[in-house]
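[1] For reference, the sequence and a predicted model appear below.
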Amino acid sequence: MSKSNTFVDREDLNQALEVLKAGGLLLYPTDTIWGIGCDATNAEAVEKIYALKERASEKSMIVLLWNDNQLASYVNEVPEVAYELIEASDRSMTIVYSNAKNLAKNALASDGSIGIRVAKHPFCEQLLQRFRKPIISTSANVSGASSPRNFSEISEEIKAGVDYIVKFGQEDVAEREPSIVLKLDPSGKFEFLRK
């Protein structure tokens, strides 16, 4: 049964939600590359991602939100320019904010900052809306290996290490790129970390 790129299967969505609620790991498509995800407020779930990726825990994670109105729930001071940058960008953009709050401590950088992206993707948007919490999004690869640009490039090791693999988007062979990353300080000054 072929599905259009925007139709999200309810059963696929429900299974992904159940895994998130249970503290499990998801392999899922995003507006950029495929990601490994979990509840961004659950430190034990975040720890499982570090273990699967064999990644040093000093490296912070990225979290996804479905709406920029949620930023104030997870960042102490959101500079006004953040909303303008999100709206103006025609590419997926992750913004690193200082002084994160209400997220798992082990998801944050050692200085308390966190990268946040408002996801513009049919599956992510519905998942985030229904879950009502931010979701970790980190590239679906072991640390040091190249990031998979589509589902077919994801290693068996990663697939075997998650609790659920989302069906949506697996046939999409378009090669995707990671997001732009910029660091924004509370004064509103920003610099690009990755273009």
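    That came through fine.

[2] going forward, measure contacts and count neighbours with C-alpha atoms only.
    OK.

[3] So the residue nearest the centre of the chain: helix, strand or coil?
    In the chain, the centroid-proximal residue (Cα atoms, centre = their mean) is S137; its distance is 2.4 Å. Secondary structure assignment for S137 (DSSP: H, G, I helix; E, B strand; the rest coil): strand.

[4] which residues touch it?
    Residues in contact with S137, defined by Cα atoms under 8 Å, 6 or more residues apart in numbering, are 35-38, 61-64.

[5] Now tabulate the residues you listed in TSV and tack on secondary structure.
    Shown next, in TSV, are those (three-state DSSP):
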residue	secondary structure
G35	strand
I36	strand
G37	strand
C38	coil
M61	coil
I62	strand
V63	strand
L64	strand
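
[6] can you redo those as TSV with distance to E18 and neighbour count?
    Compiled in TSV, the contacts of S137 are given as follows (distance: Cα to Cα, whole Å; neighbours: other Cα atoms under 10 Å):
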residue	distance to E18	neighbour count
G35	17	22
I36	15	25
G37	13	29
C38	11	32
M61	22	23
I62	21	21
V63	19	26
L64	18	24
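
[7] which one among those gets closest to K159?
    If you rank the contacts of S137 by distance to K159 using Cα to Cα, I36 comes first, at 9.6 Å.

[8] residues near the closest residue to that closest one other than its chain neighbours, how many?
    Nearest non-adjacent residue to I36, counting by Cα to Cα, 6 or more residues apart in numbering: L27, 4.7 Å away. Other residues lying near L27 total 26 when counted by other Cα atoms under 10 Å.

[9] gap between L27 and Y164?
    6 Å (Cα to Cα, to the nearest Å).

[10] Repeat that for R149.
    Counting by Cα to Cα - R149 and Y164 are separated by 19 Å.

[11] distance of the closest residue to N67 other than its chain neighbours from K48?
    Spatial nearest neighbour of N67, chain neighbours left out: V118 (5.9 Å); criterion: Cα to Cα, 6+ apart. For V118, the distance to K48 (Cα to Cα) stands at 23 Å.

[12] what about these two, which has more around it?
    V118 (24 against 17).

[13] Okay, one more to line up with it:
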Amino acid sequence: MAIKPRWADAEAIQEAAQLLRQGRLVAFPTETVYGLGADASNAEAVAGIFAAKSRPADHPLIVHLADAAMMPGWAEEIPDMAWQLAERFWPGPLAMVLRKKASVPLAVTGGQDTVALRVPNHPVALQLLRAFGGGLAAPSANRFCRISPTQAAHVAEELGDAVAMILDGGACQVGVESTIVDLSGPQPRLLRPGQISVAALEAVLRQPLVLPEAVASEIRAPGMMAVHYAPQTVALLCPVEQLQARAQTLLADGQRLGVLAYAQTLPAHPHLQVLAMPATADGYAQALYASLRELDGWQLDRILVEQPPQTEAWRAVNDRLGKATLAVA
């Protein structure tokens, strides 16, 4: 049975902090998606995250902090560029991978010698972190590889009573997970794109980022699986020029079809559900997971996603769609 989300007032936040101190799991909102939080210094509590999500133990988690001043408690080596990025983008949707302190449980880091840190930009998350007084390991509050939650109700649907409390702070404003930059090696590397662009990061770093397509794939951070963020309904990413014909073919075969439409309009059909997506990258990102989840709940046979623009501004959206869908042959 799903527990009912509780509005995140001061009393609820204090209760949530106490539950976290007891080693329990608490879901809470960030500006990106809802996180499934546990005391990052408590390996047993962190193990509860993996059990609730059915997440492989070798997949690292992001530790959420109340402010940048807490970084030395978690990272052994903090280069100047990390402080510069923190000053520019924290609180905000940026996680940085750094060499971890020996005291950081390997359960948090997936057995690696690095740890991902971020300061979220959401009032509820920050109030909870301050009330708790430590770091919270918090991946997205959903089953492993499924659609990330951007509303408290999504967490309840996804995790049921696997959490002790769900703090409701409204809909997430960014809607896709944070940008992740690896600063643990000789060159800064982009591990996962997000709202913060490559250009904005490079302006602070004053050097180019090594991009994901330039390095071999490895699970250095969350969200690096080839399949992730996916609905249970088979979803196909469809080029703009093929959308109408592909939809007509599927409907002619008697399939119930859902479409995330970016620019195209489709004629009405009794077996067709169309959700029109925002025309801006930020607006699309904010609506993406809720829209996929809505279509997934309609018991369709297929979902078609119209390919958004393949430009730098849309890098994060296209990254998530590339992992949530299959490409149309």
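    Perfect, I can see it now. Computed from a predicted structure; not experimentally measured.

[14] Fetch the TM-score of the aligned pair.
    After superposition, the two chains reach a TM-score (TM-score structural alignment, normalised by the length of the first structure) of 0.87; 186 aligned residues with a Cα RMSD of 2.0 Å.

[15] Isn't the residue nearest to N67 of the first structure up against Q70?
    No - taking Cα atoms under 8 Å as the definition, V118 of the first structure is not a contact partner of Q70, at 9.3 Å.

[16] returning to that earlier point: how close does the residue nearest to N67 of the first structure sit to T94 of the first structure?
    Distance from V118 of the first structure to T94 of the first structure, by Cα to Cα: 8 Å.

[17] for G35 of the first structure, same thing?
    For G35 of the first structure, the distance to T94 of the first structure - Cα to Cα - is 14 Å.

[18] before we move on, what about A174 of the first structure?
    Counting by Cα to Cα, the gap from A174 of the first structure to T94 of the first structure is 21 Å.

[19] which of those two has more neighbours?
    T94 (24 against 9).

[20] Next up, the contacts around that one.
    Counting by Cα under 8 Å, 6+ apart, T94 of the first structure has contacts 62, 115-118, 179-182.

[21] Kindly report the same for L85 of the second structure.
    For L85 of the second structure, the contacting residues are 201, 204-205, by Cα under 8 Å, 6+ apart.

[22] how about the residue nearest to I36 of the first structure, secondary structure?
    With three-state DSSP as the criterion, L27 of the first structure reads strand.

[23] Please tell me I have it right and it contacts C38.
    No - judged on Cα under 8 Å, L27 of the first structure makes no contact with C38 at a distance of 9.1 Å.

[24] in the first structure, which spans are helices?
    Using DSSP state H, the helices found in the first structure span residues 10-21, 43-53, 71-74, 80-88, 122-131, 156-160.

[25] Any idea which of those gets closest to S143 of the first structure?
    Minimum separation from S143 of the first structure across the helices of the first structure (Cα to Cα) falls at helix 43-53, 5.4 Å.

[26] That closest one against the second structure, how far on average?
    With mean Cα distance after the TM-score superposition for the first structure, helix 43-53 of the first structure departs from the second structure by a mean of 0.6 Å once superposed.

[27] Show me the longest helix that occurs in the second structure.
    Longest helix of the second structure, by residue count under DSSP H: helix 281-296.

[28] That helix to helix 152-159, inter-axis angle?
    Counting by axes from the mean of the first three to the mean of the last three Cα atoms, to 10 degrees, helix 281-296 of the second structure lies at 50 degrees to helix 152-159.

[29] coming back round to it: contacting residues for the residue nearest to I36 of the first structure?
    L27 of the first structure is in contact with 34-37, 140, 159, 162, 164-166, counting by Cα under 8 Å, 6+ apart.

[30] ok, now with 7 Å
    35-37, 162, 164-166 (Cα atoms under 7 Å, 6 or more residues apart in numbering).

[31] can you check G134 of the second structure too?
    L65.

[32] Tell me the counterpart of it in the first structure.
    When the first structure is aligned by TM-score structural alignment, the residue opposite G134 of the second structure is K133.

[33] Report the separation between its match and S152 of the first structure.
    Relative to S152 of the first structure, K133 of the first structure is positioned 29 Å away (Cα to Cα).

[34] what does the longest helix of the second structure correspond to over in the first structure?
    Using TM-score structural alignment, helix 281-296 of the second structure finds no match anywhere in the first structure.

[35] Neighbours of the closest residue to L182 of the first structure other than its chain neighbours, how many?
    With Cα to Cα, 6+ apart as the criterion, L182 of the first structure has its nearest non-adjacent residue at 4.2 Å, and that residue is F192. Residue neighbour count, defined by other Cα under 10 Å, stands at 12 for F192 of the first structure.

[36] ok, F192 of the first structure touching V181?
    Yes - the criterion here is Cα atoms under 7 Å, and F192 of the first structure meets it with V181 at 6.0 Å.

[37] Restricted to strands, list the contacts of T94 of the first structure.
    Among the contacts of T94 of the first structure, the ones falling in strands (DSSP state E) are 62, 115-118, 180-182.

[38] The residue nearest to L182 of the first structure corresponds to which position in the second structure?
    By TM-score structural alignment, F192 of the first structure lines up with L190.

[39] How much space separates its match from V97 of the second structure?
    With Cα to Cα as the criterion, L190 of the second structure and V97 of the second structure are 10 Å apart.

[40] what do these two both touch?
    Counting by Cα under 7 Å, 6+ apart, the residues touching both L190 of the second structure and V97 are 181-182.

[41] on that earlier part again, which one of the contacts of L27 of the first structure is nearest N102 of the first structure?
    For the contacts of L27 of the first structure, the nearest to N102 of the first structure is G37 (17.2 Å; Cα to Cα).

[42] OK, contacts around the residue nearest to M165 of the second structure when sequence neighbours are not counted?
    Spatially, and ignoring its direct neighbours in sequence, M165 of the second structure is nearest to V26 (5.0 Å; Cα to Cα, 6+ apart). By Cα under 7 Å, 6+ apart, the contact list for V26 of the second structure reads 16, 20, 36-38, 163-166.
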